[in-house]
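Participant: predicted model and sequence follow; I will ask about them next.
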Amino acid sequence: MPLDVLVVDMDWHITSLPSMYKDGKKVSDQAGQQAGWTGFTWDKNHFPNPNDFLDWTNRSNIKTCMNLHPASGIHPHEKQYPAMAEVMGIDPATKKYVPFDITNKKFAEALMNLVLHPMLKAGVDFWWLDWQQWGTTKIEGVNPTFYLNYVFFSDMERQNTTRPLIFHRWGGLGNHRYQIGFSGDASIDWESLDYQPYFTATAANVGFGFWSHDIGGHMPMDGSPLKSPELYTRWVQWGAFSPILRTHCTKNPEIERRIWAYPLENFYAMRQAYLMRYALVPYIYTAARQAYDSGISICRPMYYDWPEEENAYTFRNEYMFGNDMLVHPVTHPMKDGKNYAVQKIWLPEGEWTEWYTGTKFSGPQVIERNFAIDEVPVYVRGGAIIPMAPKMNNTEAMPVNPLILTIFPGKSGQTNIYEDEGNNQNFHTGQCAFTDVHFRTTGKRMSIVIEPVKGKYDGMLKSRRYEIRLVNTYPTTSIKVNGKVYAYSKYGKTSSWNYDGANLTTCIYLPEFDRDRKIEIDVVLADADVDKLSGKKGQFKRLADFVASLGPADEPAYEFGTVVRTSQMGLILTQEPQQAAAEIEKFDILWKEVLDIIAGRLQKHSEWMPSLEFLKSSQAIPANNHNK
């Protein structure tokens, strides 16, 4: 499982001492808050050697974020209390606490220099500024949460040892300057999940583009399930297509956030969502730069692009994820014994490809689609070029090499991929790079161009490999890269191409090219009807999932042979790409036979009925479908 950040809640610091109790109950501290809620000193019971812990996270390329509830100030049990008390003119012998006063420059400087900076130098990366800053400060009109966010963020700017980042409560308009936002303690239920896509997308209206939610929910409401595999899976999938993916919950042993502790089907679905998130990092990072330049958030309402369309307002949970991906997460449970969720989606004008099934649609229209537990309603704009990364454990584990360029059906397309060092402020002075990629299709000829990189930064790759993926294509007739002919290779060697039959995708593997060199890829597409590929990816996958769920076939087993072979169509096309056109041509007939065979066994296997209904709904839809 990939991992980038550990967000450590308040138990990292001392929360329980004998002096904090009376008659077995927690008492208030000198500031009037529950004792132990505020803390700045490691609890050695939980972290016997904090430096070793931070050394491990740093060696593992894992960033560490620590929770702070700072409003009670510095109490006598804190390690740095004597030094803080002396700076603030308090005799440490009095054991009087140091009140929290973030608008007092002397206090703020002492808090940073004596308490927090040493922890940052030891390996803490940034702070989670949690609730408890009250409603006013000693300066009239100054919001304490806003000012706290400003002080912490600007301190990181001045230190200039890394790119400033805090994790904070909303302090009002203008807080988009201090990313990222913590949306608070969400309840664990479908209603809470259903609200989050709308809330997040519309936050773009005030420029607040990077909300981080408690994925999975924080605390249960009356009667809500603590451990619903379906609810948690859908929440993780939404998180994968949100600005920040961070799981969390309250301290309750009955709540589970480790995805591997769930049933296998749900674990696979959630792991797939995590891997998808990491694969999309180049796309997301480019969208983040676009947000920085334009002020338009990565998640934004549909009415930004289609302001005159009524459906852009009525489909509240639908949003654009970057410029080329439309997402409408499943936020309701499966019903009536079905093994799939039913969702209505509005597709604006243009051509759209459903990511998980490869079905092509023409907008504008409203469609009703079915989604298995491992599928998310994601639609890619026609002609989009989605930059992607190979599998990684975290974003610092390796440079993105090869860079994967996934090209979706369309006559033409373009993208400008952004990169920088990722861990400092040098991009402010132009130390960054853009790579323009574009393509055009004329008849059966496709021309793809990767332009020389523009810009530079320390540590930038001087050369790079690329993998080109042509979605919803037959195996190609000819491929040339800068005039060199690329031959087919079953195992996808460098300077060759192969075919991914399960995804109906031609894959081209480029060697290392100097970044300042132009790359021209000329593809002669197969003389076959690509519209017949629409939806086949979904049919292959869903039938394979059904067969895998059955175990050994009933006797006589030969009667089920057609179902088994058809379920392996993706593998067949991968192994024998030269047969792709012929196999696709007869697939619809095979599909009908498969459904008839399954239906013929319902009397013995009534439990197959939901799967049969799901397979029937996967029937290929004409690629030129259109319904205004």
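Facilitator: Alright, I've got the coordinates. Numbers count the residues shown, from 1 in each chain.

Participant: contacts, neighbours, all on C-alpha from now
Facilitator: Will do.

Participant: contact partners for residue 112?
Facilitator: Shown in contact with residue 112 (Cα atoms under 8 Å, 6 or more residues apart in numbering): no residues.

Participant: wait, a helix at it?
Facilitator: Yes - counting by DSSP: H, G, I helix; E, B strand; the rest coil, residue 112 falls inside a helix.

Participant: quick check: it vs residue 244, distance?
Facilitator: From residue 112 over to residue 244 the distance is 27 Å, taken as Cα to Cα, to the nearest Å.

Participant: take a look at this one as well, against the first:
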Amino acid sequence: MKNAFLSRNHQYILLLVLFYFSSLAAQNYQKTAVGVKTKLQSMDVEVQFYSPSIVRVLKSPEGVAFKKESLSVNKKPQETKFTIQQKGDIVSMKTDKIEVELNLLTGKVSYLDLNGKSLFTEKDYGTQFTPIMDVKKNSFTVRQAFKLDQVEAIYGLGQLQNGKLQQRNQQVVLKNGNMNVSFPYFLSSKGYGVFWDNYAATTFTDNIQETSMESLGDCSDYYFMYGGSANGVVTQMRDLTGQAPMFPLWSYGYWQSKERYKNQQELMDVVAKYRELKVPLDGIIQDWQYWGKDSLWNQMGWDSATFPNPKGMADFVHKNNAHLMVVAWPGFGPETKQFNEFKDKKMLIDFDTWPPKSGAKPYDPYNPAARDIYWNYLNKGVFSIGVDAWWLDSSEPDHINVKDADFNQPTYLGSYRSVLNAFPLTHVSGVYDHQRATTSDKRVFILTRSAFVGQQRYGANTWSGDIQSTWESLGKQIPAALNFSLSGVPYWNADIGGFFAGRWKKDGGENNPEFRELYVRWLQFGTFTPMMRSHGTDIPREIYNFGKKGVWSYDAIEKNINLRYSLLPYLYSTAWEVTSQSASIMYALPLIFENDPKVRDINDEFMFGRSFLVAPIVKPMYTGKKEDKVFEDFSKTGSREVYLPEGANWFDFWTGEKLNGGQSVTKETPINIIPLYVKQGTILPWGPKVQYAEEKKWDTLEIRIYPGADGKFTLYEDENDNYNYEKGAFSTIKLEWNEQTKTVTIGKRKGSFNGMIKNRTFNIVLVDKEKGIGVSSTSNFNKTITYNGKAKSVKL
């Protein structure tokens, strides 16, 4: 009995001691200027407020020193008011937007709204560090586990070619490569986003037990962003990683390209042919091998046999009111000056890159001195002839004959393995920063094959890689684009027609009706992406290869190119919203119609700006094969089902028919029609018919009003191609529609710039089944308003 008593007494004393020390541990945290920090579970833990809505959580093994300067995040922690309250083992920090709880025993961090409702949480003991060697450096496999609600949807992860809009219930290695742009980031339908700030390949896992990120690294480092809505999260992501600058107006026009124009005369002939046909064109692209043989790959100079007068070529393009984009690569052939200079300065990453068997190696873009050298050559050999834009191909980069030792290669920031996903970010930033330092008269416009978080601030438009020319691939581009935009980067495009089209050559190539139908439908989709660019190999893509006027394929292509140009005032004004308000150009439906559960996983429709619902055709309707023979049959009109989201009523763009939201409709789809609906309350500025973006000033604009709800739109204008807008050289005109009084108000013009239109005409059209429908401008206006910058209102 005595021994039993002593045993119980010892247990009691032990419990008191444990309680005492756990209480001490529970009080062992330190308030900092931006949050709190503590030591627990053999970890150093810090919670930092970057704003009332953005929280950084940084965890590392206790006492392990490391230096972390984010490549993606350019925001600094701002002074944030927050209160701290401790209850037992829980330290609660509250701003005027969110509440963050830190469990001082388990290390779990949880996030709640101001009503105490759970938003997101780590798992207890959810941070793990497994020691490994990263070449000669002691490092870790870092794993952070979270717990999501089973019913919430998540989006993002960059651009994956998996055909999914929602990204739940999968495991995927997030590693940049041709066709996949990998972001360790997701956005939740609950109105928050999470960015795992790590540049190594990351394994993302989501299953019924947990959601986790796992990477090579020195620390667990992630940002929680609360937006209150999906759009709000995108806004927070831009606040954290940078805003997108304005592209020049001409960049939103039509671009023609192929793999490749073999000499300067061929390129000039394409521009001349478009002008002869009076088909609009704003950009022509010169792809690879203008430098000559592969051993001189990317020498940033011109082969004298095929491009004897590159400046004369650029001058010809400009004389014909078009713009020239030229390709540059991150790898260099062994006979180039760049290769040898980078090699001598230990600025090459020693693995094989494109082209195969050439001996080409990539430079080290993580090194600022290497970026200086890269630009010096690019500026002297290419930019100096009058090039307007860059195609930074293979920017992930291509990795050929892959060996594990390749990832051990040193870079300026550590092993290539530890930073590989950030290659495109540093590469693109070097070109952007140097061109901006060279001139402010020409906006940077970069087309690039890869990206990483934060790339939107470097004037880059990412395309989806060397995709196959198939209907399946076309269908996958829609959710790929939407998740890329959801990830905070608004500028995206794809090769219209798909890159590899050799499968269609057997039955006639450009004369193959099957390919023509696919190309037309792809071009219709491309009309409603941030960059409208035709490109591919195997089969030429210029419009005159698809027949002539009167041929269905030619006519459909021409119709949609003209539609794109009519939409330029709308698109350019939307681009200003991207720059000034963190808006998007392509919206997944859940971003705008969050209260409609039916849109959560619709992966074949999207919003173009906030007004247009676009439903691309992703299956053949008029061509095919019978008994191994290709046919085309237009005797019956095809159709597709379109869901019109609840929360708005809609106008059929082509007919003016008004339809209720919250229902599926069947739309007839002749070969020259893409299902297109306009939200009630839309005010649409309709541009003039032009051959290039700046051919005509917008001194006379048709303003289409889609009645049924109040509406507003801000028309934005500036000097089109310089950075004076950053100094305030732009103007805005607010247009408003009052549904109850049927009144249009043209607000007072704000701002000014050189060349601004002082007096103009607005032709107002109230859209119905007779007016303001389809691609044709109308002379049957409801009202005509002369405008000199002062506010005016008219009743319809």
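Facilitator: Right, received. Where do you want to start? Because the structure is predicted, anything quoted here is derived from the model rather than measured.

Participant: excluding covalently adjacent residues, which one is nearest to residue 512 of the first structure?
Facilitator: Sequence neighbours aside, residue 465 is the residue nearest to residue 512 of the first structure in space, at 4.4 Å (criterion: Cα to Cα, 6 or more residues apart in numbering).

Participant: quickly find the element holding the equivalent of that neighbour over in the second structure.
Facilitator: Taking TM-score structural alignment as the criterion, the aligned counterpart of residue 465 of the first structure in the second structure is residue 761. Secondary structure assigned from DSSP states H and E places residue 761 of the second structure in strand 760-766.

Participant: average gap between that strand and the first structure?
Facilitator: Between strand 760-766 of the second structure and the aligned residues of the first structure, the post-superposition mean distance stands at 2.1 Å (mean Cα distance after the TM-score superposition for the first structure).

Participant: can you list contacts of the helix or strand just after that strand?
Facilitator: Sequence-wise, the next helix or strand downstream of strand 760-766 of the second structure (DSSP H and E) is strand 783-787. Surrounding strand 783-787 of the second structure, the residues in contact under the criterion Cα under 8 Å, 6+ apart are 759, 760, 761, 762, 763, 764, 765, 794, 796.

Participant: residues near the nearest residue in space to the last one that is not next to it in sequence, how many?
Facilitator: Distances taken as Cα to Cα, 6+ apart place residue 742 nearest to residue 796 of the second structure, at 5.6 Å, with adjacent residues excluded. Applying other Cα atoms under 10 Å, we find 15 other residues in the vicinity of residue 742 of the second structure.

Participant: ditto for residue 770 of the second structure
Facilitator: When neighbours are counted by other Cα under 10 Å, residue 770 of the second structure registers 12.

Participant: isn't it right up against residue 653?
Facilitator: No - taking contacts as Cα atoms under 8 Å, residue 770 of the second structure lies outside contact range of residue 653: 11.7 Å.

Participant: where does stretch 521-532 of the second structure end up in the first structure?
Facilitator: Aligned by TM-score structural alignment, stretch 521-532 of the second structure corresponds to residues 234-245 of the first structure.

Participant: gap between that stretch and the chain center?
Facilitator: Centroid separation between stretch 234-245 of the first structure and its chain, computed with Cα atoms, centre = their mean, to the nearest Å, is 5 Å.

Participant: quick one: stretch 281-292 of the first structure aligns where in the second structure?
Facilitator: Counting by TM-score structural alignment, stretch 281-292 of the first structure pairs with residues 568-579 of the second structure.
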